[in-house]
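Colleague: A structural model of the following input is requested.
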Amino acid sequence: MAPTWQTDGHTWFLLPPQPRAVVHFLGGAFVGAAPQVFYSRLLEELARMGMAVVATPYTTDIDHAQLALNAAQSLHRSLQSKGLLELPLFGLGHSLGCKLQILACLAVPSLGSRRRGNIFLAYSNAGLDRALPLLRLLAQAWPQQQLADLWRMWMGSSSPPVNLWLEFEPSPAETNRLIEEQYPVRHNLLVEFRQDDIDDIPLLYQQLCRKYQGHTEWQHLEGDHLTPLGFSYPFQVGEEFSPIDAFGQLIYQNLLAPNHQMIRSIRAWLATQLAH
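Modeller: Next up is the predicted model:
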């Protein structure tokens, strides 16, 4: 059974009684504003294997460097306040969240240098012009009510989530330079989904292999750019488990089969890293 979600008003936590390690999570653009909702299935499964999950929400903006700094500083406060500083630390990101994890390692070097590893799901280092199709894909694939709820969250902020007339900071080219010159984490898991043609995993793999040969694993799994998203079981079964409940679970599990395969791969990689 997974621990219950907790929040301090800024960060979301899943805290097992005796955690083996800490997984810091950053979600993709826009859905990263509510990781406890949009990634609940993935994060709760990690908590079940004894990982303390620290999920940092963020409001999407073009200043990725500032978002990463905020996330790194928030993580440090969380590790202190929850007594987790001495545990092994892993980073986990999806899409834009992968780029932010890389930048966070550079923003607070003391945290970056002590990471045992990072996991990148459908890594994206797109420029602003190439990122717009991601937003259209999200709008087509995700329930409109959930998107409407997120929009109300963004509208409560003092600025719009994206300024379409500028470029991300740092730019894709500058991010690549920073990875080549400063990225400090030796052990990395890169997960590419076979139906995803908008990620930047191949280039990141080449970069990390040049820096840390033999310490980067690249997995090709079924799924697409949105596979990491997934809710926990979406409806309550009756007092007695009926054939209808069984059928509903079967359909649900089939729909989330790529998500489940991804979770198994992540759990196996984490277990291997902790055994070393």
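
Colleague: rest of the way, CA atoms for contacts and neighbours
Modeller: OK.

Colleague: Could I get the full set of helices for the stretch 101-250 of the chain?
Modeller: 109-112, 128-141, 144-155, 172-182, 201-211, 243-255 (DSSP state H, counting those that start in this stretch).

Colleague: May I see the ones you listed arranged in TSV, with mean neighbour count as well?
Modeller: TSV is the format used below for the helices of the stretch 101-250 of the chain (neighbours: other Cα atoms under 10 Å):
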stretch	mean neighbour count
helix 109-112	17
helix 128-141	13
helix 144-155	13
helix 172-182	14
helix 201-211	17
helix 243-255	12
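
Colleague: Also this sequence, please, to line up against the first:
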Amino acid sequence: MREIFKFRPVSFSWVAIHPEPKGVIQFIGGAFFGTFPTVFYRYFLQELFEEGYTIIALPFRFSFRHWSIAIDLLKEQEVLRQELSEIASRLGYRQDVYQDKANYFWLGHSLGCKYIALLEFLSGEHWKQITESCVERNAYQQIETTISNAGLESASILAQPSLLIAPDISNTESAIPIRAIARFLDRVGLGVLPTREQTQCFIERSQLFNLTAMISFDKDTLAGSENDQFKDKQIRENSDVLWLIEQLKTRKFPILHKELPGKHLEPLGVRAGNYIVDLNPFDKFIKSLRCRMLEGYATQFLAQLRLRQSKIEDDSEPIKTVTTNLGNPELSKL
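Modeller: Prediction:
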């Protein structure tokens, strides 16, 4: 059956339904660009679609209350599971894949990765005890009330793999670069919640994050890079990429990671002939597709995460390394 890459509105998302899906990718991008994911991330999402995935593009909603956004993403997944089955049935496509939660992947870029990390944390059985130890009592009560009002006490993304691209565990200063204003908002309780420090506390004390992969970029000054380990103390402390590598490398299944050439907005772009145009004059703007490795590594990491997922289900099977011939010798080094 011929694959037709076409986004259609479903619930609050945009969905490209694959006729023979091997999985479902739920994508959320970064601030501003993630508001129009079908435009700014079009090439990236189309390449993943052509690899055999149904794509759900979740438009970014700006707010300083990151808990509520993360929980809304979980609510959307529950709605879409039923909607996608019905649409696939009408189109004569495979529909069985949509009912099994294990077939869903989470993929984020920049701030979108923070929401995915919060959902992963909430999927652990000890999240309440950990939250109480990481935040003030009144903040914990607000979180519990938000989840209770959403009716999602038993819902989770447990055993659903996550691929984080240039993750930004945002603080108020990331959204408002004027430090005095950002600090004032934090003092009066109107800043970003959870804070970067609180989110790190959640991840550090959680037993999850075993099905996590990350792609970073060597010239990324927002999320950071693994090269930050050689820089001064302030840069090291502000590097979310470096912190996640250090924190998740000792898990039962260490984080899968690859650093590629590029800047923070590398995933953006639409195809123009043999070039990728990222619609951002402050980044690369235009680049030859022959130099682009992001989609190849993303596809391989998704396959490896699937193997880890089956390893968790059946601990008797050894994990195998997946390699794919994509015409680029660099990919064989994964």
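
Colleague: Okay, angle between the helix or strand hosting Ala71 of the first structure and helix 172-182 too, please.
Modeller: Counting by DSSP states H and E, the element that carries Ala71 of the first structure is helix 64-81. Relative orientation of helix 64-81 of the first structure versus helix 172-182 (axes from the mean of the first three to the mean of the last three Cα atoms, to 10 degrees): 50 degrees.

Colleague: so helix 64-81 of the first structure matches what in the second structure?
Modeller: Taken onto the second structure by TM-score structural alignment, helix 64-81 of the first structure occupies residues 66-83 there.

Colleague: Let me see the residues that make contact with the matching stretch.
Modeller: Identification of contacts with stretch 66-83 of the second structure by Cα atoms under 8 Å, 6 or more residues apart in numbering yields 10-12, 58, 61, 63, 98-99, 115-116, 118-119, 143, 146-147, 150, 152, 155-157, 192-194.

Colleague: Export the helices of the stretch 101-250 of the first structure to a markdown table and append columns for distance to Val37 of the first structure.
Modeller: Formatted as a markdown table, the helices of the stretch 101-250 of the first structure follow (distance: least, Cα to Cα, whole Å):
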| stretch | distance to Val37 of the first structure |
| --- | --- |
| helix 109-112 | 26 |
| helix 128-141 | 15 |
| helix 144-155 | 9 |
| helix 172-182 | 29 |
| helix 201-211 | 25 |
| helix 243-255 | 17 |
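
Colleague: residue boundaries of the strands in the stretch 1-150 of the first structure?
Modeller: 6-7, 12-14, 21-26, 51-55, 89-94, 115-121 (DSSP state E, counting those that start in this stretch).

Colleague: Tell me which of these sits nearest to Leu134 of the first structure.
Modeller: When the strands of the stretch 1-150 of the first structure are compared by Cα to Cα, strand 89-94 sits nearest Leu134 of the first structure, at 12.7 Å.

Colleague: mean deviation (superposed) between that closest one and the second structure, please.
Modeller: Superposing on the second structure places strand 89-94 of the first structure at an average distance of 0.8 Å from its equivalents, by mean Cα distance after the TM-score superposition for the first structure.

Colleague: got a list of contacts for that strand?
Modeller: 21-28, 98-101, 114-123, 228.

Colleague: ok, and the closest non-adjacent residue to the most centrally placed residue in the first structure?
Modeller: By Cα atoms, centre = their mean, the first structure has its centre lying nearest to Gly93, at 2.9 Å. Using Cα to Cα, 6 or more residues apart in numbering and skipping residues adjacent in sequence, the residue nearest Gly93 of the first structure is Leu26, 4.9 Å away.
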